[in-house]
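In: The following block contains a protein sequence and its predicted model.
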Amino acid sequence: MKFISWNVNGLRAIVKKNFSEVFEALNADFFCLQETKLQEGQIELDLPGYHQYWNYAEKKGYSGTAIFAKEPALSVRYGLGVEEHDTEGRVITLEYPEFFLITCYTPNSQNELRRLDYRMTWEDAFLAYLTELKQQKPVILCGDLNVAHKNIDIKNWKTNQKNAGFTPEEREKFSTLLAAGFTDTFRYFYPDAEGIYSWWSYRFNARKNNAGWRIDYFVVSDDLNERLLDAKIHTDIIGSDHCPVELDLK
């Protein structure tokens, strides 16, 4: 099984570029999107052979997630079931016989860390949600988790320690997630790989200079580790400020 996750930073914009070509070339069983930035009825995607699941933010042109799946889900949940966290279209959970698949667009702590306190509240609620699911069956989590975990996950780690996405608080929450029985699949296969990122700022020629961050992930509950085949980061695929990431599972 092939899983793809991609923060498209505006689906309507990327559809005018190369979305259909990338979608067809990757030919995933499950294709997960973050930051779709649209409302219901604003786009009509013709994806033969795929079931479409969408979660929209109440605020127009903001956030949003989607999953396109070759197999229909047994059940679908939108959000965490916590009103405080469920107005921005950030989470979709699909249930299948052997696992839960979750796509997530984690809230950014923003400039001057204006939203860091909210981010910490979100992290606790999200971990509680994942832990509850994990008690029922294995979990596959993907998405833009808006954190570079280790120094090797970011180009300029020394100068970014007080910036959103690389604060000690955010990194510690990711460590706590892993300690709760989850695996960062890219690091499972490539524990020491450096210079491989999934997001680059549009400023300062960041992508050209590979001044990036690895903030897009596939994280699985540890009971799936023996089924892991590979984890990839498609740094060559353009169209967004993020590139797609992939998980291959037996």
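Out: Good, I have the coordinates. None of the values given here were measured: they were computed from a predicted structure. Numbering: from 1, shown residues only.
In: hey, let's count contacts and neighbours off CA atoms from now on
Out: OK.
In: all helices for the chain, in order.
Out: 11-15, 19-26, 116-134, 168-179, 185-189 (DSSP state H).
In: now those in JSON lines, with mean neighbour count and distance to residue 72?
Out: Formatted as JSON lines, these follow (neighbours: other CA atoms under 10 Å; distance: least, CA to CA, whole Å):
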{"stretch": "helix 11-15", "mean neighbour count": "17", "distance to residue 72": "22"}
{"stretch": "helix 19-26", "mean neighbour count": "13", "distance to residue 72": "18"}
{"stretch": "helix 116-134", "mean neighbour count": "16", "distance to residue 72": "19"}
{"stretch": "helix 168-179", "mean neighbour count": "16", "distance to residue 72": "28"}
{"stretch": "helix 185-189", "mean neighbour count": "17", "distance to residue 72": "25"}
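In: Count the neighbours of residue 84 for me.
Out: Residues lying near residue 84 (other CA atoms under 10 Å) number 12.
In: any idea how far it lies from residue 72?
Out: From residue 84 over to residue 72 the distance is 29 Å, taken as CA to CA, to the nearest Å.
In: again with residue 243
Out: 26 Å.
In: Which one's more surrounded, these two?
Out: A count of neighbours by other CA under 10 Å puts residue 243 above the other of residue 243 and residue 72, at 22 against 15.
In: Which residue lies nearest the spatial centre of the protein?
Out: residue 143 (0.6 Å; CA atoms, centre = their mean).
In: take a look at this one as well, against the first:
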Amino acid sequence: MPSTSRLRVASVNVNGVRAAYRRGMAEWLDARDVDLLALQEVRASTEDLQSLLGDEWSILHDPATAKGRAGVAIASRRRASIHRVELGAHDFDSAGRWLEADYEVGGRIVTLVSAYVHSGEVDTPKQVEKFKFLDAMQARLPELAAHSELALVVGDLNVGHRTLDIKNWKGNVKRAGFLPEERAYFDRFVGAEGSDDHGLGWVDVGRRFAGDVDGPYTWWSWRGKAFDNDSGWRIDYQLATPALAELVTDYTVDRAATYDTRFSDHSPVVVDYAI
């Protein structure tokens, strides 16, 4: 039998990496033995990232066009063999929101994408941009699967796919993040609830591993008692090709013990794959 390598992939929207480090992100990362780390909403320079993470990490970073906004990164103990940052048409600005990289793991190529979908706002240009991004993502997913059977799109995708993914879903059906039009994209990505049609064939690792339960949520507002009451949203995903999804051995949302020990309004999603 061929030997296997454990690949631990962590993804988190850090809500500004410098602020996250001031709140204790380093302690979390030091304790988690992560192989590939995908970050969203970096909002810092590549030099800032390297200084915070340390020289043992090889860092790929795609900042947003507007300074201090968005930004995605992938940090690894190994160097990527190739990376790509363009998504969609040439006139579409996806900077700071989509970063792809190939890594050799156990003699196989694993393709990882760190993605940060727009939050959107109903009836505004922000929602138009969100739909443009989701359209581009829908077009890219089959190409990724053709490129590598072990492909993974992770990050803050800013859509709750099912009613199980939002605590107060009834109050959010007309809000960005839970619009029927947004959720329909995820029906195409991973298949609709209760349907034999698996869409583009990608697997929502978190839902498959957790089953039909509420959450586990990954984002809670800083305001009020949302965190204490677990009134959250599951909007941070790891979407895997079927071959990679079959290799999942563990899935965890690293929810902080208390409100005041959070380093971001999102919790890291950590998944182990046996490659």
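Out: Right, received. Where do you want to start? Treat the numbers as computed from the prediction; the structure is a model and nothing was measured.
In: who touches the counterpart of the residue nearest to the centre of structure 1 in structure 2 in this structure?
Out: Taking TM-score structural alignment, residue 143 of structure 1 has residue 155 as its aligned residue in structure 2. Listed by CA atoms under 8 Å, 6 or more residues apart in numbering, the contact partners of residue 155 of structure 2 are 11-13, 38-40, 114-116, 236-238.
In: so which of the residues you listed hold up in structure 1?
Out: Mapping the contacts of residue 155 of structure 2 onto structure 1 (both residues aligned by TM-score structural alignment, their matches' CA atoms under 8 Å) leaves 11-13, 38-40, 114-116, 236-238 still in contact.
In: Put together JSON lines for those residues, with neighbour count and distance to residue 166 of structure 2 on each row.
Out: Below are those laid out as JSON lines (neighbours: other CA atoms under 10 Å; distance: CA to CA, whole Å):
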{"residue": "11", "neighbour count": "29", "distance to residue 166 of structure 2": "19"}
{"residue": "12", "neighbour count": "27", "distance to residue 166 of structure 2": "18"}
{"residue": "13", "neighbour count": "29", "distance to residue 166 of structure 2": "18"}
{"residue": "38", "neighbour count": "28", "distance to residue 166 of structure 2": "23"}
{"residue": "39", "neighbour count": "27", "distance to residue 166 of structure 2": "22"}
{"residue": "40", "neighbour count": "30", "distance to residue 166 of structure 2": "21"}
{"residue": "114", "neighbour count": "31", "distance to residue 166 of structure 2": "22"}
{"residue": "115", "neighbour count": "29", "distance to residue 166 of structure 2": "20"}
{"residue": "116", "neighbour count": "25", "distance to residue 166 of structure 2": "19"}
{"residue": "236", "neighbour count": "27", "distance to residue 166 of structure 2": "12"}
{"residue": "237", "neighbour count": "26", "distance to residue 166 of structure 2": "14"}
{"residue": "238", "neighbour count": "27", "distance to residue 166 of structure 2": "17"}
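In: Out of those, list just those in strands.
Out: Among these, DSSP state E puts 11-13, 38-40, 114-116, 236-238 in strands.
In: Redo the kept ones among the contacts of residue 155 of structure 2 as a markdown table? Include distance to residue 200 of structure 2.
Out: Formatted as a markdown table, these follow (distance: CA to CA, whole Å):
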| residue | distance to residue 200 of structure 2 |
| --- | --- |
| 11 | 22 |
| 12 | 25 |
| 13 | 25 |
| 38 | 23 |
| 39 | 25 |
| 40 | 24 |
| 114 | 19 |
| 115 | 18 |
| 116 | 20 |
| 236 | 19 |
| 237 | 16 |
| 238 | 15 |
